[in-house]
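Engineer: coords below, sequence missing:
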């Protein structure tokens, strides 16, 4: 039940722990998406909540929904202004030489008839910056916290693959899936609200991370 995934709720906002595999936008084939669950997230309101931002289909974790149009507009402005704090966790297919850093790699969308579309680093692209920090490593892989300062499509996935030179485990587009699920999770979201408490939520580490030996203990901090 999607109601069981609610991490935060008040009169303006709901944050859910979006399951991996659930697309936010309705797919072209008409298969199940977040839209099919919105009627179960009204909690006494007549209006359905609406997603303020996007997570990739196979990325799990914190997703902000607005409960009315005015709140939606304010939250979108917070995202556009860069005042929203986000923390993601990921497992990557290697161990970086450094313990932490900043990836500053503009991104642009490219497409071809054979491979479809994808994002890639390009000086002519839109500005994209991601801070990162290694939390742990084992068996040739690293458990990494990513703190995106911008919100470009596939930003963390491309910054891992092209910025660090090490793709996220299970990424079928920018790495090699190897039959594994995408090991990317939106672990924390904080949205400031002038004159009101922040919208703040933390999504627990998914079982797929624990199965690889990562994230079974204390949650990583804010860096």
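Structural biologist: That came through, no problem. Computed from a prediction, not measured in an experiment: that's the story for all the values here. Numbers count the residues shown, from 1 in each chain.

Engineer: Please make it C-alpha for all contacts and neighbour counts, starting now.
Structural biologist: Noted.

Engineer: Would you confirm that residue 2 contacts residue 39?
Structural biologist: No. Contact criterion Cα atoms under 8 Å: residue 2 and residue 39 do not qualify, at 10.1 Å.

Engineer: do you know how far residue 196 is from residue 171?
Structural biologist: Counting by Cα to Cα, to the nearest Å, the gap from residue 196 to residue 171 is 38 Å.

Engineer: and these two? which has more neighbours close in?
Structural biologist: residue 171 (22 against 7; other Cα atoms under 10 Å).

Engineer: contacting residues around the most centrally placed residue in the chain?
Structural biologist: Nearest residue to the geometric centre of the chain (Cα atoms, centre = their mean): residue 186, 4.1 Å. Residue 186 sits next to 59, 60, 61, 62, 86, 87, 88, 89, 203 when contact means Cα atoms under 8 Å, 6 or more residues apart in numbering.

Engineer: now, which of these sits nearest residue 145?
Structural biologist: For these, the residue nearest residue 145 by Cα to Cα is residue 89; the value is 4.5 Å.

Engineer: Show me which residues of the top helix by length along the chain are buried.
Structural biologist: Looking across the chain with DSSP state H, the single longest helix is helix 69-81. Residues of helix 69-81 classed as buried: 71, 72, 75, 76, 78, 79 (neighbour count, 16 or more other Cα atoms under 10 Å).

Engineer: tell me the angle of whichever helix or strand comes after that helix relative to helix 69-81?
Structural biologist: Heading C-terminal from helix 69-81, the first helix or strand you meet, by DSSP states H and E, is strand 85-92. If you take axes from the mean of the first three to the mean of the last three Cα atoms, to 10 degrees, strand 85-92 sits at 60 degrees to helix 69-81.

Engineer: From the chain's centroid, how far away is strand 85-92?
Structural biologist: How far strand 85-92 lies from its chain's middle: 7 Å, per Cα atoms, centre = their mean, to the nearest Å.

Engineer: One more: stretch 104-124?
Structural biologist: Relative to its parent chain, stretch 104-124 has a centroid offset of 19 Å by Cα atoms, centre = their mean.

Engineer: one step back: just put the contacts of residue 186 in CSV and tack on neighbour count.
Structural biologist: Below are the contacts of residue 186 laid out as CSV (neighbours: other Cα atoms under 10 Å):
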residue, neighbour count
59, 22
60, 26
61, 28
62, 32
86, 20
87, 23
88, 22
89, 26
203, 23
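
Engineer: ok, structure two:
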């Protein structure tokens, strides 16, 4: 039920679906915990003004949130300032699953305090009658196949398939340098990169988590190579770290293949000329090319593919990688929060 005098669903707003961890909390308490830069009293004021509403009832600051309830937020800074981007292409869909070709630069789920359109919200708006959830994640900069589920049974089954390594993942990466070998396996346990000032940076660590990636050259260019990567384990930043260990880091990677001071300069001072020159491309050139998985209902194997995006295909076709001076870089603080989850 909409109660605000001026707020309508046609205006850009943020949608929050109440899940298990939020159900049973007061509305103003939950929102202040979800967005800690905004106080409980401010949320109470916004609720009273109709800037935060429930689809099911007239919301009060003291309202106890219900499982499955949908909240809509028009509050400044927490809501979008413009309409949603187009929903990315659908690669596969049935009554259980939906696979999307995620573009680089799009989050799979919201992070941070500032609003950014995320894939999960776009698909939930597209399929409002389904309980849409992610079965896995991709980094903001990584393009390609993202598999979502349409109800709880499907989500449980797919997460179990990922955890038991029944899902086969294939990535394509444009790396710096001309790779001399045709195929190789990198088996290097991963932990925090020794000596690195960046907490999230992974590197070879004898005491780290076992990790194995198979690599195969697909195409060589003048100064870059297109490499197929198949991870047999699912460690954080595995492909990016293993390609750095192999001596051929991904083009455009802000964290790997660079000294720490490049990433730290980006965080502290933004996109300086030096940072742009060293990174060389607006995003890391990594693409989730395919997923092969047992269908949660039939058990039959399904393979979903996403074509190489235009920015990477241009390099394969011979274009020199460029990063226009006016190109923006996403908020790296939000990117860190996303990758840490």
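Structural biologist: Received it, and whenever you're ready, just let me know what you need. The model shown is predicted, which means the values in this text are computed figures rather than measured ones.

Engineer: Run through the helices of structure 1 in chain order.
Structural biologist: Using DSSP H, helices in structure 1 cover 69-81, 155-158, 207-210.

Engineer: any chance of the ones you listed in JSON lines, plus distance to residue 117 of structure 1?
Structural biologist: Listed next are these as JSON lines, based on distance: least, Cα to Cα, whole Å:
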{"stretch": "helix 69-81", "distance to residue 117 of structure 1": "24"}
{"stretch": "helix 155-158", "distance to residue 117 of structure 1": "13"}
{"stretch": "helix 207-210", "distance to residue 117 of structure 1": "27"}
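
Engineer: Of all those, which one is nearest residue 48 of structure 1?
Structural biologist: Closest to residue 48 of structure 1 of those, according to Cα to Cα: helix 69-81, at 10.5 Å.

Engineer: Mean per-residue distance, that closest one versus structure 2.
Structural biologist: Aligned to structure 2 and superposed, helix 69-81 of structure 1 gives a mean residue distance of 1.0 Å (mean Cα distance after the TM-score superposition for structure 1).

Engineer: what's the matching range in structure 2 for that helix?
Structural biologist: Aligned using TM-score structural alignment, helix 69-81 of structure 1 spans residues 152-164 in structure 2.

Engineer: Kindly report the same for stretch 122-131 of structure 1.
Structural biologist: Alignment of stretch 122-131 of structure 1 against structure 2: residues 205-214, by TM-score structural alignment.

Engineer: What residues sit buried inside stretch 104-120 of structure 1?
Structural biologist: Those would be 105, 106, 107, 108, 119, 120, for stretch 104-120 of structure 1 by 16+ other Cα under 10 Å.

Engineer: can you tell me how far the nearest residue to the fifth one once chain neighbours are set aside sits from residue 154 of structure 1?
Structural biologist: Nearest non-adjacent residue to residue 119 of structure 1, counting by Cα to Cα, 6 or more residues apart in numbering: residue 109, 4.5 Å away. Distance check for residue 109 of structure 1 against residue 154 of structure 1: by Cα to Cα, it reads 10 Å.

Engineer: So for those two, which residues contact both of them?
Structural biologist: residue 119.

Engineer: returning to that earlier point: got the contacts of residue 186 of structure 1 as TSV, with distance to residue 34 of structure 1 columns?
Structural biologist: Listed next are the contacts of residue 186 of structure 1 as TSV, based on distance: Cα to Cα, whole Å:
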residue	distance to residue 34 of structure 1
59	13
60	12
61	13
62	13
86	21
87	22
88	20
89	22
203	17
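
Engineer: residue boundaries of the strands in the stretch 151-300 of structure 2?
Structural biologist: 168-176, 183-187, 190-192, 202-204, 212-220, 224-231, 286-294 (DSSP state E, counting those that start in this stretch).

Engineer: what angle do the longest helix of structure 1 and strand 184-193 make?
Structural biologist: Angle, helix 69-81 of structure 1 to strand 184-193, by the same axes, to 10 degrees: 110 degrees.

Engineer: what's helix 69-81 of structure 1 packed up against?
Structural biologist: Secondary-structure packing of helix 69-81 of structure 1 (3 or more Cα pairs under 8 Å, 6 or more residues apart in numbering; DSSP states H and E): strand 60-66, strand 184-193.

Engineer: Indicate which one of those strands is closest to residue 100 of structure 1.
Structural biologist: Closest to residue 100 of structure 1 of the helices and strands packed on helix 69-81 of structure 1 is strand 184-193 (Cα to Cα; 17.7 Å).

Engineer: and the closest one, how far from structure 2 on average?
Structural biologist: After superposition onto structure 2, strand 184-193 of structure 1 sits on average 0.9 Å from its aligned residues (mean Cα distance after the TM-score superposition for structure 1).

Engineer: what range in structure 2 does that strand sit on?
Structural biologist: Mapping strand 184-193 of structure 1 onto structure 2 (TM-score structural alignment) gives residues 286-295.

Engineer: quick one: buried residues of the matching stretch?
Structural biologist: For stretch 286-295 of structure 2, by 16+ other Cα under 10 Å, it's 286, 287, 288, 289, 290, 291, 293, 294, 295.

Engineer: ok, the residue lying closest to residue 199 of structure 2 once chain neighbours are set aside - contacts?
Structural biologist: Excluding the flanking residues, the one nearest residue 199 of structure 2 by Cα to Cα, 6+ apart is residue 192, at 6.9 Å. Residue 192 of structure 2 makes contact with 199, 200, 201, 202, 203, 204, 205, 208, according to Cα under 8 Å, 6+ apart.

Engineer: surely the second one meets residue 340?
Structural biologist: Yes. Under the criterion of Cα under 8 Å, residue 200 of structure 2 lies in contact with residue 340, with a separation of 7.3 Å.

Engineer: Burial check on whatever residue of structure 2 lines up with residue 102 of structure 1, number of neighbours?
Structural biologist: Aligned by TM-score structural alignment, residue 102 of structure 1 pairs with residue 185 of structure 2. Residues lying near residue 185 of structure 2 (other Cα under 10 Å) number 15.

Engineer: got it, and residue 200 of structure 1?
Structural biologist: 18.

Engineer: Please apply the same query to residue 241 of structure 2.
Structural biologist: The local packing of residue 241 of structure 2 (other Cα under 10 Å) involves 25 other residues.

Engineer: likewise residue 156 of structure 1?
Structural biologist: Counted with other Cα under 10 Å, residues neighbouring residue 156 of structure 1 total 28.

Engineer: likewise residue 250 of structure 2?
Structural biologist: 30.

Engineer: Report the contact partners of the residue nearest to it when sequence neighbours are not counted.
Structural biologist: Using Cα to Cα, 6+ apart and skipping the chain neighbours, the partner closest in space to residue 250 of structure 2 is residue 175 (4.2 Å). Counting by Cα under 8 Å, 6+ apart, residue 175 of structure 2 makes contact with 224, 225, 226, 227, 248, 249, 250, 251, 285.
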